[in-house]
Each structure stands twice: as structure tokens, then as C-alpha cells.
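> requesting a structural model of the entry that follows:
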Amino acid sequence: MELSSQKAWEKKYPAEIPFSIEYEERTLQSYLKEAREKHPTKIALHFLGKELTYEQLYSSALKFANQLKALGVVKGDRVAIMLANSPQSVISYYGALMAGAIVVQTNPLYVERELEHQMVDSGAKIMICLDLVYQRVKKVRSKTNLEHVIVTGIKDYLPFPKNLIYPFIQKKNTGITIDVDYGDTVHSFVKLLNSGTTKEIHIDIDVKEDLALLQYTGGTTGVAKGVMLSHFNLVANTTQAIKWMYKMTPGEEVILCALPFFHVYGMTVGMNYSIMHTSKMVIIPKFDTKQILKGIQSQKVTMFPGAPTMYIGLINDPDIEKYDLSSIEVCISGSAPLPVEVQQKFEQLTGGKLSEGFGLTEAAPVTHFNQMWGERPSGSIGLPWPDTDAIILNAETGEAAPIGQIGELLIKGPQVMKGYWNRPEDTYATVRDGWLYTGDMGYMDENGFFYIVDRKKDMIIAGGFNIYPREIEEVLYEHESIQEAVIVGVPDPYRGETVKAYIVLKDNHQLTEKELNTYCRKHLSSYKVPRVYEFRKDLPKTMVGKVLRRALVEEEQKKLEEATKNDQLKSS
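All right, here's what the predicted structure looks like:
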């Protein structure tokens, strides 16, 4: 199918950003080597007081790569990394790439069923995991192809005396006693590294064809699929990010890395961006508002990629005004829609720029972004990045929709995946003629700015009306008492579906269902007003802060099934 876009966005590009980039055909790991050669003594990462220079980081990654090869890893083998943000996660990632392996990023929160699925599907040969999750890995290992497990702990890279105190704090907070049965196939990360060699490794890599990463989709809309991303996909997307943030100076920036590296967003705009830009990473293992605020102040952070829930948490921290956040220049928001009032409040508090972008795992992940130092229309995901084509597809005509008309967003560009691992049918359904079918519904305005109204699958059809949850959520976020809100469609015998709102209130705020209903009726058409409200202390989320809307839908389905069962029992 021949599809052509209007490319109205090119007239809105700032002069500093090119429409097209000449991408270097290099491996990801070559950028770490270059950073070490140019700036060996520069601090590459800061982790809870511990620091590594680029020389130390490169040497560690090279030692790890040689140890992986000694364990039998060859080009194309899959190496799984199940770690929180830490020096070990960076060393493992680049070390695996140096060994010619394909990285499989694995969420440390995965339960055994999810972990087994990913290991079996990917065929991973080696797993690097936290000591806290080792027992989970042990339980599923016999059902997978895992030949070796390498275990590390947060304490391994803490400075003295934190490294001695941390295990006691960890046990108190988690209740977990660390029990690792080291042996011939279960290894200590630290011991492996200490006995490793810095012998250079030379492996022929076809950067456009060879995979660097199998990044599994979040599983928020079904079974997690392995997204195949080449070195070129990831280098291209990181290069696009560097060009877009054109005021940021190579070698001088300090980047807060609180987004998980095992999520493609944190990996690209946090870790890979830092290495390619020779920046300093301030690594945070777990999101905590006080730790973030202290980190920004003490390390003079200039760039903070995050998710809306992170910024919501920060602006609602009662002590935020006690911290000096003036070093912040750029904040990048992704993974979920950014409420306008959150953006405005955060910019007031820091003096930096907070802009929203858009992406998906299948695009490594970023495709659109608002300008940092230019026009930023309210509610827009911004303009397509250099070399990124985008159209809104009219499902009825099969052609590009007119300006302002809602349809499915399609993407084409150098960052688009090669396909899904071992899933040719899913690949064909998602990528056709180079176009990535995102499953997101949106429109483009006359200036080329794009807007997402919702996921195709999240759209609610009530009484024949198409209702987009994001529109209602934006209205709810504008209420002064609401901290978080999510809208889902629940079964309704009359309307087919009806709108339900889940609400988290700010601390010390009160709001009744009646008051909220009155508020919504002032700001929404009657058919969009929620029919049911549920107040909660928190909402189910992924590690990157995206609300698990599917989990809430499943809750409603279970309630309906139980109610139906009870009715049947009563009638019998």
C-alpha cells in the first residue's frame, strides 16, 4: 500500500534541527569505547555516592564481556538482564553487546509465570539478576535454556560504609533473606568481574541486520512480545534525541536516570543517550521523591527523563520548595499522557523545560516530541523526529486522513523495529510496507502537530458514542484535589459500556462523588461524564509509571462474573 504524508510539520522545525540526519553505522558499544578514549577520567556514573569514570566503566564492561565468552556466549546468543538501575546494569548491557550477544531486558518485578514466558520465548542462555530475585529465577530455570546465572546485589557497588549497612536495611524493608547457592553454573558478578581480562574483543556486526536487543512489550495489552531492535535502530533513535536536544552540550550534561533501564524509554533517553553524549549518569535504583530531589540538588542535574507519575509525585512532595532545582534545563516526559497542569507546575518550580513526547517499544521508542525551546501546543505529543514519517490512517478509505480527522497513527523511520521475535504473523499485522501501525488513535493539526486521543483498544463505545478516556482524564487532572485519575469502560446492560473513573486524591484533600459529578458535567458532554466513581489510595502501575488500565478492566470483569454467579445461585 502506497501511503504518503503531508509533512506539514517541516515548516515548524527550528533552524537548529535538520529534517534528515546522516546516521553513523556503528555498534552501540563503540560509543562507550570512544567516550573512554576521549574522556577516560570523566565521571560516567554516580550511584548513591559511588562513582565510576569512563575508563573504569569501559574496563568493567570489557572484563564482563570476556567472562561471558568464557561461559560460552557466542554472537547472537541471548543474555537476559534482570536488574534495577545500577552500575551493574550498565556494565552488563554493554558487556553483553561487546560479547556479540543480544540483550534481553527483564523486569525485576516479573512473577515466575512472566519470567518463564520471556526466558522460553527468547531462548536466553545467561541471566544476570539481583540477589533479591534469584529464588524466582531458580524456580523457573529448569523450564528454560538458561545455562548460567550471574548474581549481584545493590550493595556490591555502594561505597563504604553503605555497603555494610545496606543488607540489614534491605532485609528490614523486604523481609527477604538472601539465599544464593553459588556453584559451577551460579556465579558472583563481583568475583567474575574481578577475575576478568581487558583483552579487546573483535566481532563482526552488521549494524542494520544484527540485533542488539530483544525488548519485550509491556504486556499491558496481552502477551508480551519480543521486539527485535538492531544496533542501527537504537543508534538512530539516540542520535535523533541528541539532535532534538540541540542546546545540551556533549560532555557537560548530568542526566538523572530514574527511569528503569530495562524499559526501552529509560534505556534510550537515559543510558544510551548518556554514553553517546558522554554525559554523567546519576543512577537511581528506585523512584523515591526525596532521593530524586536530593539527587538533583547535590549533583546539579541538567536533564531528567521521566514519566508523568514521577512529575506528579515530585510536585506534590510537601518539601519540594526546600530544594534547589535550578540546574534543571530539560525534562522529557513519556510513557503516558502528561497533564498540562503538571507540566506548568513543574516548570514553575524548576525553571526548566518539561516537554511531552510519544513513542512505543516497536520504535526504539521515540517517534514524536514537542519542541523544548519553541512552540508547544497544549495536549500535543509534538512533531515527528528527523527522518520520521507519520500519517493518520482513515480506516474506511485506507488512505491518509484529512487534517483534524481522527484515525490510527502510522510511523515510518530508521528507529522502527525489524519485527517481533518468532512471530511473523504479528509482525505482518503491525509493520507493512515499512509503516508501523501503532494502534493509537489521534489526529494532526494544520501545523503538523500530532495529538493522541487514545489507544484503539481503550476506546469506550457507550450508547453508540465513541469516548476517549484521555479526554476525560485531562478534565479530572485539572481538579485541584485530584492527584491521579484513570478512565475505563465497564460493561453496561443498556449502553453496552459505561464510563468509570478511578480517582486518587491529594493528601489532606476531600471530594465527594456528588461534587465530582457536578464538576464533570460542567466540563464534559453528558455522554462522556463518568457514571461510576471509585476513590483509591493508589493505582496499579508498571515500573515506568504507566497505569495498568488492563488490570482495572480485569477487576471489573471478575466482579461481573462473581455477580452473575451469585445471581445464578440465588435463582436456582
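> can we go C-alpha only for contacts and neighbour counts from here?
Will do.
> so what's the residue nearest the centre of the chain up against?
Nearest to the mean C-alpha position of the chain, by C-alpha atoms, centre = their mean, lies Tyr265 at 3.7 Å. Going by C-alpha atoms under 8 Å, 6 or more residues apart in numbering, Tyr265 touches 259, 334-335, 361, 364-366.
> so it is in which element?
Using DSSP states H and E, Tyr265 sits within helix 264-266.
> how far away from the center of its chain is that helix?
Its chain's average C-alpha position is 4 Å from that of helix 264-266, according to C-alpha atoms, centre = their mean, to the nearest Å.
> return the list of helices and strands in contact with the helix or strand just after it.
As assigned by DSSP H and E, the chain's next helix or strand after helix 264-266 is helix 273-276. Under the contact criterion of 3 or more C-alpha pairs under 8 Å, 6 or more residues apart in numbering; DSSP states H and E, helix 273-276 touches helix 28-38, helix 231-244.
> for the longest one, name the packing helices and strands.
With contacts defined as 3+ C-alpha pairs under 8 Å, 6+ apart, the packing partners of helix 231-244 are helix 28-38, strand 211-216, helix 273-276.
> before we compare anything, build this one as well:
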Amino acid sequence: MLVVSDVYTLPDLLARAVNEHPDSDIVVFPNSRTTFTELYERASKAARSLKAIGIKQGDSVGILMSNCIEFVDLLLGSQLIGAIPVPINARYKAKELAYVIDDAGLKVLATTDRIVEHVDFVNLLQEAFPDLENQADPMRLELSEARNLNSIILFGERMPTGMLDTETFETLSKNIDEEAIEISRSRLQVRDIAMMMYTSGTTANPKGCPITHEALVRPAIEAGRTRFKITETDRMWDPLPMFHMSFVLPLIACIDAGAALLTMEYFEPKLALSYMKSEQATLNFASFPTIMEALLNHADYDPDILNMRIVNNVGPADLLVSMQERMPNTVQISAYGLTECGGVVSFGHIEDSLEKRTETSGRLFRGIQAQIRHPET
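Just a heads-up that it's a prediction; the model follows:
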């Protein structure tokens, strides 16, 4: 049988999922769950609010948040009107925040004060932009360090000077008709920029990677259909930060399949094990040995109870072999990640030998080309 590539904009992929799986869970937290229909409605409301404050196609929308449903609302809501969401690393310090916000040309930034016991985003932004507390109109900021930034939206309880509060932002959605959002979605093209993802900036300033809808959606669909073989009955656990490609790719794969993505506000091994058990997780996108080791070494870990089909993990071969031995009911596969190519360019197959699954990053996705070069020649 000939293989055909499905290519969608992400909003169209979500709309298709709403038609096919309206009442199924898509984003699940330990204490809440959101169906496909509810997610589309939430994203549409966020899109209407963004449009009401002047955001249009091609504008950049920053998202500086911990893992929460509002993050997903804004990610998809921005895309519904052709704006470009820019997920921002929640671990950045004030200097890095100021750089990324200005470099990305953000028109609006959404943040939260709901995890102030862990990180105070309000304080960080006030440190990054000393003039913020002197602003007269939170919808018309004039910050010398962020030349394009018009508004900062704060989801939470506080109402600091220079920031637009949640209630005002959400009420603005009433000024825009739902049909306007559907018209915007109909005009999107697969090679429009879907998202700007900034790299880590370990040795220099972070660098923005513009990613098209095609580059974002195709690898995720490929991974879901050919590597994880996701179906509408699957429930994929993914505790990773929402600002990371290792959240975005599984989210898209689950949207394509009509499956549920089980996320968490923060990773804690005891809670994670209980959560995966109660939600009957079938797939695991832990991705990093530090997370898997915390699970496997915990006193509550029982491979016969957590009977997941597949886990994604990366690391040295000997460590991967050791972890596979402790997961007798699960097949562990690995991947090669590359932000510029939509997150991942290759994945192992569950049919591969243990040697291939632990010593390689699998095979390239269809449509991806790679070269191996010697750094000196």
C-alpha cells in the first residue's frame, strides 16, 4: 500500500479531532480534564481576546507559564488567528527574558502568578523591565527594553501596575464574533509560521527557530502513527514542560489520534506513579533518564501495574539497557531531537532489536534528509 502524508495546519488538525472525538479527553491533569470540544472552545475564546487587543496574523504572542491548561489555550488560540506563539523557558532569569521578549518582537506576553512559591514571574518581569511599574495603560505599554510589547496579561490573583488582569482579558472576547476566528482559521496555510521556539542559549543568547505548521505537524503525526502506533484508546503520559518541544510533539500526535495526553503541573515521582495507574496510561513520553530513573527507583514502582506499551527515552546505551531490563512489559525506544525540524527527526521502532533501540536514535522520518560529516573535512 502506498503511504500518503497528511499535512494540516495545527488548528485544522484540532478541528478535525473535534468532529471525530468531540467528547473524548485530550488534555488531562491529575485534578482536571478537558475534552476536544472544550479545548477548541477555550482556544477560540483566547483567540477572540487576543484579536480584541489588536493581535493579528503574523504577530508574536509570548507564553511564560508553568504547565497549565491556559498555556495550551494560548498556544492554539494564537494559531487560530495566524499569530505566532512563542513558548518561553520558565527557567529563564530576568536578563534572558528581556532578551527573548525583545528579540522575538512580542506584541503581547501572557504569564501567571499561580506558582509564586516556585517562581515569581511578576517579579522577574519587573526586574527585566524597570519601567513596567510606571506604565499608565496596560494595553499600551512603552518599554524601552521591549520595543514592540504592547501588553502583558497576568493569569492569577494579583493586579500589578502595567499588567492586564485575567478578567479584563477574558471579557474582551465578547467583542469578537466566533465567525471571525473561523474565517482566520480558513485562511491559514501549512507553510505559515506556526510557532517560534527558542533554543537553550547555553553558550550564547537563545536563538529563535521559526517552525511552520507543516514542519510542526508532519513529524508529530509520523511519530504517533508509525512509532507509537497511537489509537483513540491510548493515554500518553508526558510530564515535560509545555514550553519544550517534547510536550508539543506528543500533544499533536494525540490530537491526530484522538488520544488523551496526561500532563502534570510539575513532576513528582510518587504522584506520577499514582496518576499513571489511576488514568491507565498506555504510553510514556518521559524522554529523559533523570525522570525515568526517579520512577524506576521509587518504592511504589511496579512494572506489572504500570503496564505501558512504549516509553520514549534517551541516554547512554548501557543506561538504556539497564532501564529496559526493569521494564519487562514495555518497549523502550529512543529519538534524535532537533528543534529546527519540528522537534524530532528520527525515532526507533518497537520492532527493532534491543541493540538498535539502545545504541541508535532510530530511522529518519519520511521526508527528512540527513548528512554525516567530519568536523575537520
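> quick revisit: reformat the helices and strands packed on helix 273-276 of the first structure as CSV; add distance to Val111 of the first structure.
Compiled in CSV, these are given as follows (distance: least, C-alpha to C-alpha, whole Å):
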stretch, distance to Val111 of the first structure
helix 28-38, 30
helix 231-244, 28
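> give the equivalent position in the first structure for Gly208 of the second structure.
When the first structure is aligned by TM-score structural alignment, Gly208 of the second structure is paired with Gly226.
> could you see which of the contacts of Tyr265 of the first structure carry over to the second structure?
On the basis of both residues aligned by TM-score structural alignment, their matches' C-alpha atoms under 8 Å, what survives of the contacts of Tyr265 of the first structure in the second structure is 259, 365.
> give the contact list for the match of Gly208 of the second structure.
121-122, 214-217, 420-421.
> swap in 6 Å and give it another go.
For Gly226 of the first structure, the contact set (C-alpha atoms under 6 Å, 6 or more residues apart in numbering) comprises 214-216, 420-421.
> likewise for Glu265 of the second structure?
With contact taken as C-alpha under 6 Å, 6+ apart, Glu265 of the second structure is in contact with Asn67.
> what separates it from Met196 of the second structure, distance-wise?
23 Å (C-alpha to C-alpha, to the nearest Å).
> cool, Asn313 of the second structure as well?
Noted for Asn313 of the second structure: a distance of 25 Å to Met196 of the second structure, by C-alpha to C-alpha.
> and for Lys277 of the second structure?
In terms of C-alpha to C-alpha, Lys277 of the second structure sits 35 Å off from Met196 of the second structure.
> of these two, who's got more company?
Per other C-alpha atoms under 10 Å, whichever of Lys277 of the second structure and Met196 has more neighbours is Met196, with 23 against 15.
> that one -> the first structure?
Using TM-score structural alignment, the equivalent of Met196 of the second structure in the first structure is Leu214.
> and Phe267 of the second structure, by the same measure?
Aligned against the first structure by TM-score structural alignment, Phe267 of the second structure finds its counterpart in Phe287.
> setting aside sequence neighbours, what's the nearest residue to its match?
Leaving aside its sequence neighbours, Phe287 of the first structure sits nearest to Ala258 (C-alpha to C-alpha, 6 or more residues apart in numbering; 6.1 Å).
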